[in-house]
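**Q** Prediction below, plus the sequence it came from.
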Amino acid sequence: MELSITEKKEKGTRPEDAKLAFGTTFTDHMFNMDYSIDKGWHNPRIEPFANLVLSPATMMLHYGQGIFEGLKAYKTETGEIRLYRPRDNFKRLNKSAKGLCIPTIDIDFIMESLKTLLRLEKNWIPETPGTSLYIRPTVIATDPYLGVRASHTYRFFIILSPVGAYYSAGFNPVNIWISKDHVRAVRGGIGEFKTPGNYAASLFASEQAKKEGYAQVLWLDGIERKYIEEVGAMNIFFCINDEVVTPKLNGSILPGITRDSVLTLAKRWGMKVSERKISIDELIKAHGDGTLKEAFGSGTAAVISPVGEMRYGDKVLTIADGKTGPVAMKLNKAITDIQYGKAEDTEAWIEKV
């Protein structure tokens, strides 16, 4: 396939880095590509950012057949543009595609197309530490049809957004609400895929948590409602005694790219690392006897997010005196230093643009 490029005549201006929020500003151009059964993926193009024109009967709107990813581009002090583990994101996109009956993409072609888009939009990549260019690849079902089946046509697009910190508090502890009454996903469902329905399922409890002053919801398993799974926007880790613990992937937890980075680095540093089932009762006990030293989340948006407080029903668990712990701090510095070119990339995680 040949990539066509149509440039916008009047270019926009990136907001000042200090004024960047998350996901509110978009660059001048986007990538689009279409799929049909007879042509496969075709007509790849970079063109001015614009609204999509869709029929009211578009299947994505009615049946939720869609997938997406989130990754970032970083600019180093020398002006080099770097992507962090992008091929892992597109491998996960293809895994989600298979789970949602969507045609997979050619990762090599999409990588080259993304790099072309980033070179065109290089002035939109912020340069202040802690800022980046958020990249959102998305696939939606586009058949204008009211009937439950897999679509025959799809649109794949990539949009870009210069961003600051995901949480307004920045790299400071956030407070987490542990949901007792609602679940997000169950094993055997679509919880392990990055699809819009998973996020729709989180909204009701998330709004309840915000009313109580909590930033995110920590979900328990959907069957016994006792085993910890993940937070709405990130995977979760606990430091109990000398062990770094995270819930084992079980089919209802998203396999995070940053989660894998945390596990890799912690093991390389000689830490005791466990991927296993951990119950809310074990967590409460560890808090009570003082062995729960730290809690933190991991994800593309926030990288590492320390947790200062967790609430489960009437129980409030204050962790590390509400401060950022040393493990979270070390991991955040290690990952961001690799992303911004301040440390050696020993794991071959960086792809230069």
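**A** Sure thing, it's come through. In this text, all values refer to a predicted model and were calculated from it rather than measured experimentally.

**Q** C-alpha only now, for contacts and for neighbours.
**A** Will do.

**Q** and the gap between residue 328 and residue 262?
**A** Between residue 328 and residue 262 the computed distance is 10 Å (CA to CA, to the nearest Å).

**Q** again, but for residue 174
**A** On the measure of CA to CA, residue 174 and residue 262 end up 19 Å apart.

**Q** before we move on, what about residue 87?
**A** 18 Å.

**Q** List the buried residues for stretch 193-212?
**A** Within stretch 193-212, the residues that count as buried by 16 or more other CA atoms under 10 Å are 193-195, 197-198, 202, 205-206, 209.

**Q** repeat for stretch 53-61
**A** Quick answer for stretch 53-61 (16+ other CA under 10 Å): 58-61.

**Q** show me the contacts for the closest residue to residue 277 other than its chain neighbours.
**A** Nearest residue to residue 277, sequence neighbours excluded (CA to CA, 6 or more residues apart in numbering): residue 247, at 5.3 Å. Listed by CA atoms under 8 Å, 6 or more residues apart in numbering, the contact partners of residue 247 are 228-230, 236-237, 275-278.

**Q** ok, the residue lying closest to residue 317 once chain neighbours are set aside - contacts?
**A** Distance criterion CA to CA, 6+ apart; nearest residue to residue 317, sequence neighbours excluded, is residue 310 at 5.0 Å. Contact analysis of residue 310 by CA under 8 Å, 6+ apart lists 175-178, 316-319.

**Q** The structure to be compared is supplied as follows:
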Amino acid sequence: MTNSIEITKAKTSKIQDVDFENLSFGKIFTDHMFTCDFKNGEWQKPEITPYAPLTLDPSARVFHYGQAVFEGMKAYKDDAGKIWLFRPEDNLARINKSAERLAMPAFPHDLFMEGLKKLINIDEDWVKPGFGNSLYIRPFVIATEPAIAASPALEYKFLIICSPAQSYYSGDVRVLVAEQFSRSANGGVGFAKAAGNYAAQFYPTSLANQEGFQQIIWTDADTHEYLEEAGTMNVFFRINDTLITAPTSERILDGITRKSIIQIAKDADINVEIRPIKVSEIVEASKNGSLKEIFGSGTAAVVSPISAFSHKGELFEVPKQDDKYSDKFKNLLNGIQYNTLEDPYGWRQSI
């Protein structure tokens, strides 16, 4: 494998046709993409080419056995026009951890960082300044070997595509606590960003949507007694002035925003408990008035407040707070990401 990236630029740009004031998340893509094939036991020469459809054999193993993993990350532009990434090495570590669980090859660190930065530099005009504006970055790996035997593929394709984004969620979110369906189970792939994890969520989430809820708070597969994740996000609970979140495990994604919030909270002398949380504990806290906040955390939304949850047919409203932890965390994270605040952690990287 060579680290020399072959670059072919688009003859014309699509950017003049994009209404950046009215973006639908994940539907518009930049002019270029990064690709690299894995063949004969090693990664081949990487390329940056004009964004275009792929041609795959109908027997490509990704279609039959689901060997597909991905990441979600963002680039931000400050008021001086400089572009920043947020903890990109963590994204690479996680996609490689996901790949390992699905018997897929790891992608080299240096090549990932070089390809990512060159791709964003080429499409830098797509990164708009201002809070809420960002470039959503989707690295992913798929099995491309044309064979339908039930075994790991010998050929893969690593890609990075980018999509301009605005604020992902608007307003508070109402959630349904899962009592029947499960997101993941012990010994499974819940900790991995495997494509199939998300496909399996769509049906129960659509049922929740029909009942007027935007998302589900997932519970453990064995007993449905313990709270785990909210939709595609990690979830936090504030009881009085204590912040509580479930520990990461083979069922729960090791969220990068989650880790960042925990660090920020601890540095702000907020009591943080990382432990299993029973549904009954949150129900009781809601009834006795000690439940102050519930919010999800993730790359797309950063922090998403939850205004109500339903369990066993009973709706519990989360009271509005003047001094919300969720607002503090989002403002601090955005300040680091957009280079308006100091970054004492070294999370921010320039392009």
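**A** Happy to help now that I have it. All of these numbers come straight from a predicted model, not from anything done at the bench.

**Q** What does residue 29 of the second structure correspond to in the first structure?
**A** Structural alignment (TM-score structural alignment) places residue 29 of the second structure against residue 26 in the first structure.

**Q** next one: residue 155 of the second structure
**A** Using TM-score structural alignment, residue 155 of the second structure sits opposite residue 153 in the first structure.

**Q** State the distance from the residue in the second structure sticking out farthest from the centre to residue 318 of the second structure.
**A** Using CA atoms, centre = their mean, the residue of the second structure lying farthest from its centre is residue 288. It sits 33.6 Å away. Going from residue 288 of the second structure to residue 318 of the second structure by CA to CA gives 12 Å.

**Q** And the longest helix seen in the second structure, what does it pack against?
**A** The single longest helix within the second structure, with elements called by DSSP state H, is helix 195-210. Contacting helix 195-210 of the second structure under the criterion 3 or more CA pairs under 8 Å, 6 or more residues apart in numbering; DSSP states H and E are the following elements: strand 68-70, strand 215-219.

**Q** how about the helices in the stretch 251-351 of the second structure?
**A** Using DSSP state H, counting those that start in this stretch, the helices of the stretch 251-351 of the second structure run over residues 256-267, 279-288, 325-337.

**Q** I'd like to know which of these lies nearest to residue 216 of the second structure.
**A** Closest to residue 216 of the second structure of these, according to CA to CA: helix 279-288, at 13.1 Å.

**Q** circling back to that earlier point, and residue 87 and residue 262 of the first structure? which has more neighbours close in?
**A** Neighbours around residue 87 of the first structure and residue 262, counted as other CA atoms under 10 Å, are more numerous at residue 262. The numbers are 24 against 17.

**Q** what about residue 304 of the first structure, how many residues close to it?
**A** There are 27 residues near residue 304 of the first structure, going by other CA under 10 Å.

**Q** now the one 3 residues further on
**A** Under the neighbour criterion other CA under 10 Å, residue 307 of the first structure is assigned a count of 26.

**Q** swap in residue 348 of the second structure?
**A** By other CA under 10 Å, neighbour count at residue 348 of the second structure equals 21.

**Q** swap in residue 157 of the second structure?
**A** Neighbourhood size, residue 157 of the second structure [other CA under 10 Å]: 18.

**Q** Quick check: it touching residue 37?
**A** Yes: shown here, residue 157 of the second structure and residue 37 form a contact pair, counting by CA atoms under 8 Å, at 4.5 Å.

**Q** and for residue 288 and residue 318 of the second structure, which residues touch both?
**A** By CA under 8 Å, 6+ apart, no residue touches both residue 288 of the second structure and residue 318.

**Q** Let me see the contact set for residue 187 of the first structure.
**A** Taking CA under 8 Å, 6+ apart, one finds 222, 250-252 in contact with residue 187 of the first structure.

**Q** from these, which is closest to residue 136 of the first structure?
**A** Using CA to CA, the contacts of residue 187 of the first structure come closest to residue 136 of the first structure at residue 252, 22.2 Å.
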